[in-house]
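Visitor: coords below, sequence missing:
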């Protein structure tokens, strides 16, 4: 017990150098005061073999007048006077205002001298004091650097304070919606649990696994689940933590990280946002970078080659920008497997919502399947935020449970922004917004290939939207057909056309709609080969960006004549589509008026209410066959594709089940 207390005390002083320095300074000052005590006027002190007696200044004057002293030493702050028999030393504080003391001494014929009150120690301390100040400042900054940069010289180079070492409790059951990704990393768990099984058979487990996916899809959670299932230490660190202002610190931290992982093997190293240090070193790709990042990357590459295939250490890394990573990282033997952690599909969203509602009190009317249908294209983090927003809304209303209405409002917040109920618009603008949004809704419901309407609102939301039409796809879409692109253009033009048809004048509210419609047609010409202007030619080579899900920088590679033809095609196409939209709205004039009346009354209407108005109007006017024209070939093709996908899913599930049974 005593040894442990001593160790704790030693650790305390080692971790608090400033406290140690303060205690050391106090001891030095006390020693200093003790050594210079002979020069202080203290009644109990002894100077040499003479006893020092402290007296008042007036008593000293009386002794001088009666010649009770035969010698006086005058210092800067006090006086020493020796008795006539030299047996007693009198000391007293000097009075600066008394300038006649020396005259009195001359008058009485008493010898007097001056003396210095300092000694060798005080002089030495005066020389050393500036150095002590410098040492104190150095220790202060050294302590700050050690806290922020880890261990090592001046706190640089270590990674003990930089990384998180733990044994996560997360399991695969806590990760939903990414079933394919879980299957890909399952063999890593088996290798960490039973490494001998793979070594004996001669199999080489991947050294590194790169988790690729959009933000919020659960890459970090999946990495923790791997460590939790394998029950091994989990060393997590972000890529930016390796980079410091000092050259060589990042490489030292990489070495330290791998040394710790090897000591605790089997273990997992997880590097989040690895693109911070793993950017490509090819010509022109590292402009504005520094040598520190490149040295850190080189050290990481060397460390990944530094342990054999039988070493039970797995490196997991996550990024949402795989296109910028250095090819040396992605070659076999390093990150030789890439696992896509994609946004969840409909079934996956239901599973994710079930995970996040476990600790939330839900009302009996909550339908998670309906919430999942409205949130197509959202990631797991978005779904978690929607559940939390719903709970916050319920708590604000002092409810005991979260209702379906709360979740609907949370979905709207996530997709369209916060409702600005305090932003009151005048009746004229409200009328324009109502017709504008009704035009969007009408075109979405009567155009083949368009996304159906979930909600129409004339309540301002977000930064600038005075109203919105919420369109949600039936499912995640990874590609679009030509008729679907034209349908999206028609829906975008519906708002502008409605203003012209029903109000007789256009406004600035359709600016963003026109911009998006123009971009769609331009992409159809330049990139997708969906026009006669360029045929199958690709006019712009684009660099795909995984993060944005679209295309990044592009370069123009066509003539001015081609540009003129393309501009003319875009202009003509927009006008033709716009004319068709105007005709459609003229045909459905009464239906649009009904939607506008309902919007004025309720301010928010559902997609079902819009569809009921349109269906009733079509029945009354026998317009179904005229408007909902579905090309038979397209319909049959879509049905065949759906059936093929369903059969492939069944076969894949059967194969996976057989594989699990064999294990």
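Guide: Yep, that arrived. Here the structure is a predicted model, which means the values were calculated and not measured.
Visitor: from now on I want contacts and neighbour counts done on CA atoms only, so please keep to that.
Guide: OK.
Visitor: mind listing the strands for the stretch 201-350 of the chain?
Guide: 208-212, 234-238, 267-272, 313-319, 335-340 (DSSP state E, counting those that start in this stretch).
Visitor: gap between the third one and the chain center?
Guide: On the basis of Cα atoms, centre = their mean, to the nearest Å, strand 267-272 is displaced by 18 Å from the centre of the chain it belongs to.
Visitor: what's next to that strand, contact-wise?
Guide: 192, 220, 223, 227, 232-239, 261, 312-319 (Cα atoms under 8 Å, 6 or more residues apart in numbering).
Visitor: use this one as the comparison:
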């Protein structure tokens, strides 16, 4: 209840100030409009005729009132004596020195000024800290309670190397004297680099939880405002508070929002973001060896960061967080499955094999979607069908059975997806097909799911060609069966074009040789027009070869293409085992 008293008092004070100012304005306006200006001679003539009841003389100002209480104002000349004349005419004359009225008016004006200034001062005091800072210059960092850590290293799985690297930060925050006794320099900053969803924020909170210190979390975009100097003020306020609560951890998420390279960002010398970056550099360089404040920053774009941020003494080390391998995915699934009732036949290792390329956030979302589906169906445990459906939801979105699709379009979708599946299954080096569906999901009208049998970090040229041929299988099936093509292959064409261009420009897998032909960071290119034409020609050759290969396979398997597609039209979804049973049946 007390917290509402101050806002209410502010509102009441504001209303009082406005009412007082309005009363003064009305008082002055009314008094000036109800008094009639007349020359002094008219006042004397009216008094001589008995039309004036009383007169008040203040200096040279003469205010006369008639029987109807109408006031007249006149100004007499210096030294002119009208008092005796008016009294002879029977008019009551009052002499006013003016000091009393002027004093009262002065008091009212001074009171109004004091109220306005005092109210403004009060508002400023309430909006800042000790009257020193306005709210838009305060840091927006959130502080988490170090006495009750909610995240520890045991809650983070699939990033064992990163945990090993960060364990040293924990030891330093717990026992800094061990390191200073050896003359070791305080680690000031750690840069976490990884794809979205790999657990950068989670592992930072785990470091703070393990060390039992305060944890400040802020996004890089929260430093930058439209007002120049606000971002720098927020940086100063953040580090001031962090030093007061040291030892602690300051976590800056998406630091590339404020830490971009100054020479490539197009920023001027007075740019707000550049000033914020400069202040961040100064604050990190201003730590002395006894300041136990560690800055952990996260980004998925380390290539755009300013070199001054990355030098030793600021961000001393860089920790990579990759997408987890199969063992990491299994460990992550175990962590997120602790509070979920799984059926006895659910094998998390098999689930990890089906989710190659999933990040930690994807796996968490997968189990959550499965739990939601089970609860929606009124089940007490999560079974394998819910997990299979959850995988498709994470990959392509929920089913859209409400979308009205004609029988002709449904047939095209089925043949398109089966064309993908058959080419993928028949190409050596292609990943196994897990599921084929003619049901619309998200933006896709159908979906064919592939999953590698094992994690791979290198791709052979033959494997890339197999991916391209598999992606063109849908367009090839349309041409073979219907003699026409549709717009359904637009994403497939974009996908194969991207692979082919990278094979030419990055991987050196074509006739152009082992040469990197990439765009510059600022978007420009030093590639000549002649070389660009060769690149386009090589890309076109690769795509044409993939399409010809897909046509060749599907013409050879045309009977199987028809049989599997007609079956898919009826059942809408088939898995990899069912596909193989029909495709390789005698």
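Guide: On my side now, so go ahead. All values reported here derive from a predicted model rather than from experimental measurement.
Visitor: superposed, what's their TM-score?
Guide: The TM-score (TM-score structural alignment, normalised by the length of structure 2) is 0.79; 527 aligned residues with a Cα RMSD of 3.8 Å.
Visitor: export the strands of the stretch 201-350 of structure 1 to a markdown table and tack on distance to residue 280 of structure 1?
Guide: Below are those laid out as a markdown table (distance: least, Cα to Cα, whole Å):
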| stretch | distance to residue 280 of structure 1 |
| --- | --- |
| strand 208-212 | 16 |
| strand 234-238 | 18 |
| strand 267-272 | 17 |
| strand 313-319 | 14 |
| strand 335-340 | 14 |
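Visitor: how about those in JSON lines, adding distance to residue 542 of structure 1 and mean neighbour count?
Guide: Output for those, formatted as JSON lines (distance: least, Cα to Cα, whole Å; neighbours: other Cα atoms under 10 Å):
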{"stretch": "strand 208-212", "distance to residue 542 of structure 1": "21", "mean neighbour count": "24"}
{"stretch": "strand 234-238", "distance to residue 542 of structure 1": "30", "mean neighbour count": "22"}
{"stretch": "strand 267-272", "distance to residue 542 of structure 1": "27", "mean neighbour count": "25"}
{"stretch": "strand 313-319", "distance to residue 542 of structure 1": "21", "mean neighbour count": "25"}
{"stretch": "strand 335-340", "distance to residue 542 of structure 1": "22", "mean neighbour count": "18"}
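Visitor: nearest to residue 99 of structure 1, out of those strands?
Guide: Closest of the strands of the stretch 201-350 of structure 1 to residue 99 of structure 1 is strand 234-238, at 75.4 Å (criterion: Cα to Cα).
Visitor: average offset of the closest one relative to structure 2?
Guide: By mean Cα distance after the TM-score superposition for structure 1, the fitted strand 234-238 of structure 1 averages 2.1 Å away from its aligned residues in structure 2.
Visitor: that older thread, of the strands of the stretch 201-350 of structure 1, which is nearest residue 290 of structure 1?
Guide: Between those, strand 234-238 lies closest to residue 290 of structure 1; by Cα to Cα that is 18.3 Å.
Visitor: in structure 2, what range does the closest one match?
Guide: Counting by TM-score structural alignment, strand 234-238 of structure 1 falls onto residues 215-219 of structure 2.
Visitor: list the contacts of that stretch.
Guide: Contacts of stretch 215-219 of structure 2 with the rest of the structure, by Cα under 8 Å, 6+ apart, involve 140-146, 205, 208, 242, 248-255.
Visitor: again, 7 Å this time
Guide: 140-144, 146, 208, 248-254 (Cα atoms under 7 Å, 6 or more residues apart in numbering).
Visitor: from those residues, which is closest to residue 118 of structure 2?
Guide: Using Cα to Cα, residue 140 is the member of the contacts of stretch 215-219 of structure 2 that sits closest to residue 118 of structure 2, with 28.6 Å.
Visitor: does the closest one count as helix, strand or coil?
Guide: Three-state assignment for residue 140 of structure 2 (DSSP: H, G, I helix; E, B strand; the rest coil): coil.
Visitor: ok, it - how many residues close by?
Guide: 18 (other Cα atoms under 10 Å).
Visitor: same question for the one 5 residues further on.
Guide: The tally of other residues near residue 145 of structure 2 (other Cα under 10 Å) stands at 15.
Visitor: try residue 653 of structure 1
Guide: When neighbours are counted by other Cα under 10 Å, residue 653 of structure 1 comes out with 12.
Visitor: what helix or strand does it sit in?
Guide: With secondary structure defined by DSSP states H and E, residue 653 of structure 1 is part of helix 632-662.
Visitor: residue 434 of structure 2 contacts residue 451, correct?
Guide: Yes: Residue 434 of structure 2 is within contact range of residue 451, at 6.5 Å (criterion: Cα atoms under 7 Å).
Visitor: distance check, the counterpart of residue 269 of structure 1 in structure 2 against residue 144 of structure 2.
Guide: By TM-score structural alignment, residue 269 of structure 1 lines up with residue 250 in structure 2. From residue 250 of structure 2 across to residue 144 of structure 2, the span is 11 Å (Cα to Cα, to the nearest Å).
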